[in-house]
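Novice: pasting the sequence and the predicted coordinates here, then a few questions.
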Amino acid sequence: MSSPFDLPPQQPAAPAVGGHAEDRDTRPQYVLPLVVRLERTDPPARTDALETSARAVLTLLADPRVTEPDGEWAERVAAWEDARIRKVVRRARGGEWRRAGELPGITVTGEHGAEVRVFPPIPLDGWPKELAKLQVSGTDLDDPEPPGPAPEGRPVLWLNPDLEMSAGKTMAQTGHAAQLAWWELDDDRRAEWAADGFPLAVRTAPAAAWPALTDGHLPVVRDAGFTEIAPGSCTVAADHPAVRLRRP
């Protein structure tokens, strides 16, 4: 029986990541689904959800089912990375959350209780019914109190202070930024980060600091503009200490 988590047999994964934008557009398109648990009575704090979304993406990228050549999800992740990198965040509660948890994936819990489940990439138009029925728009969250300074030495995903995005959109963006940082690291640095549980912080950049964060010495997410913001908008800068050492 076929599954939305199976690659279509007529569309093998391409071997390389990257290439020209035109090439990526002509390849089979995939999306990485993420689902945040959003109960009516106990929603997660916004920053905790943003950080947990980023950690969920990293957890999937480091999973042996992705990293091993014959891993169960390796081919799908390669196909996804070789086309447009899309992530979509949906929300679930109660029975919806339980049913989502029965699909192949990984649930990551944040430092303050946020829960995000990440699934292996699926074809853009091939959402399983358990996820397709979940709401994607209107996912917004608040912080009970403003988050304090990021812990010293921890990678920071800096949000553009001039953009307003829903929590769901921002969760996808922090996931993108974490992935860009991951791509910059060598195997030893990746292993160290994974062994520590992918500690990171998400903070809004001071307006005066944003130009320096996006001057080319750090990976920066530039959004394709499918939803909420204009194409090419710089949304998040990935400030990992090891990346700073690698880039001039």
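Specialist: Looks like it arrived, so ask away. None of these values were measured; they are calculated from a predicted model.

Novice: only C-alpha atoms from now on, for both contacts and neighbour counts.
Specialist: Noted.

Novice: assign the closest residue to residue 176 other than its chain neighbours to helix, strand or coil.
Specialist: Here the nearest residue to residue 176 in space, its sequence neighbours aside, is residue 221; by CA to CA, 6 or more residues apart in numbering that works out to 6.6 Å. Applying DSSP: H, G, I helix; E, B strand; the rest coil to residue 221 yields a three-state assignment of strand.

Novice: second one coming, line it up with the first:
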Amino acid sequence: MNSEATPVKDSPFRPERSDRDTAPQFVLPLVVRIERAAPPARTDALETAARAVLVLLSDERSQGGGEWAQAVRDWQDARIRKVVRRARGAEWRRAEALPGITVTGETAEVRVFPPVPLDGWPKDLARLQVSGTDLDDPQPPAAPAPGGPVLWMSPEVEMSAGKAMAQAGHGAQLAWWELSGEERAAWRDSGFALSVRTAAPDRWRELTASGLPVVRDAGFTEIAPGSCTVVADHPALRR
């Protein structure tokens, strides 16, 4: 389902003001480890961030009466904001000491934390920098695995790696919401296998008109409100 066409008018990814804007605002913090001598590859960082969001959503602490469940509900009742910050050395060790989950890719480490109030970040996360997350791929990414989930990034919108990581997380979350319980369980059992790739322009036009979930950014940072940034292409949603 295209998120702009969802029957729920008050979508958390719509740029227009809505009742969600009057609710207390929360943010999902993600911290990517970027050591000077060994920064992660950009695509791996995007994929690891997307998996981190899914791991947080599926964790038992985020479900039912779990210790993170209320924070997750409060976050999802408002705008679905995600902020990616960077850490290295002692900064990373302090971040690891806070409640959260570290997800590891081939070169990337991303730690995701339960949602916090927009103006209530823990001090060891608040002091981390948002800028400086410009990453590169040493080699062009290979073609995505046939038949697997793909988060297609827009070829029309330029984003920093940190912004793109947040958008990939949005795309993964939209796909998660659309899946049945059995489909979610199967994805979880696969280790949340997924690929993040930039679509070719012609393919992008097809994807945005396909009925698959589309992230339209609210325009808080970097890009214009309403920009289409990601299409979530999960096999179970290709109906």
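Specialist: Okay, I see it. Because the structure is predicted, anything quoted here is derived from the model rather than measured.

Novice: please state their TM-score.
Specialist: For this chain pair, the superposition-based TM-score is 0.93 by TM-score structural alignment, normalised by the length of the second structure; 226 aligned residues with a CA RMSD of 0.9 Å.

Novice: so what corresponds to the residue nearest to residue 176 of the first structure in the second structure?
Specialist: Applying TM-score structural alignment, one finds that residue 221 of the first structure aligns to residue 215 in the second structure.

Novice: what's around its match, how many residues?
Specialist: Neighbour count of residue 215 of the second structure, defined by other CA atoms under 10 Å: 29.

Novice: and the gap between it and residue 19 of the second structure?
Specialist: Going from residue 215 of the second structure to residue 19 of the second structure by CA to CA, to the nearest Å gives 19 Å.

Novice: center of the first structure - which residue?
Specialist: The centroid of the first structure falls nearest to residue 175 when counting by CA atoms, centre = their mean (2.2 Å).

Novice: make sure it is indeed in a helix.
Specialist: Yes: counting by three-state DSSP, residue 175 of the first structure is part of a helix.

Novice: now do the strands in the second structure.
Specialist: Ranges of strands in the second structure, per DSSP state E, are 26-33, 81-87, 101-104, 109-112, 116-117, 150-153, 195-198, 214-216, 228-233.

Novice: how about a markdown table for these, with distance to residue 177 of the second structure added?
Specialist: Formatted as a markdown table, the strands of the second structure follow (distance: least, CA to CA, whole Å):
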| stretch | distance to residue 177 of the second structure |
| --- | --- |
| strand 26-33 | 17 |
| strand 81-87 | 16 |
| strand 101-104 | 21 |
| strand 109-112 | 19 |
| strand 116-117 | 21 |
| strand 150-153 | 15 |
| strand 195-198 | 18 |
| strand 214-216 | 12 |
| strand 228-233 | 11 |
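
Novice: which of the ones you listed sits closest to residue 143 of the second structure?
Specialist: strand 195-198 (8.3 Å; CA to CA).

Novice: what's that closest one aligned against in the first structure?
Specialist: The aligned range for strand 195-198 of the second structure in the first structure is 201-204, by TM-score structural alignment.

Novice: ditto for stretch 87-100 of the second structure
Specialist: By TM-score structural alignment, stretch 87-100 of the second structure lines up with residues 92-105 in the first structure.

Novice: what do you get for stretch 149-159 of the second structure?
Specialist: Using TM-score structural alignment, stretch 149-159 of the second structure pairs with 155-165 in the first structure.
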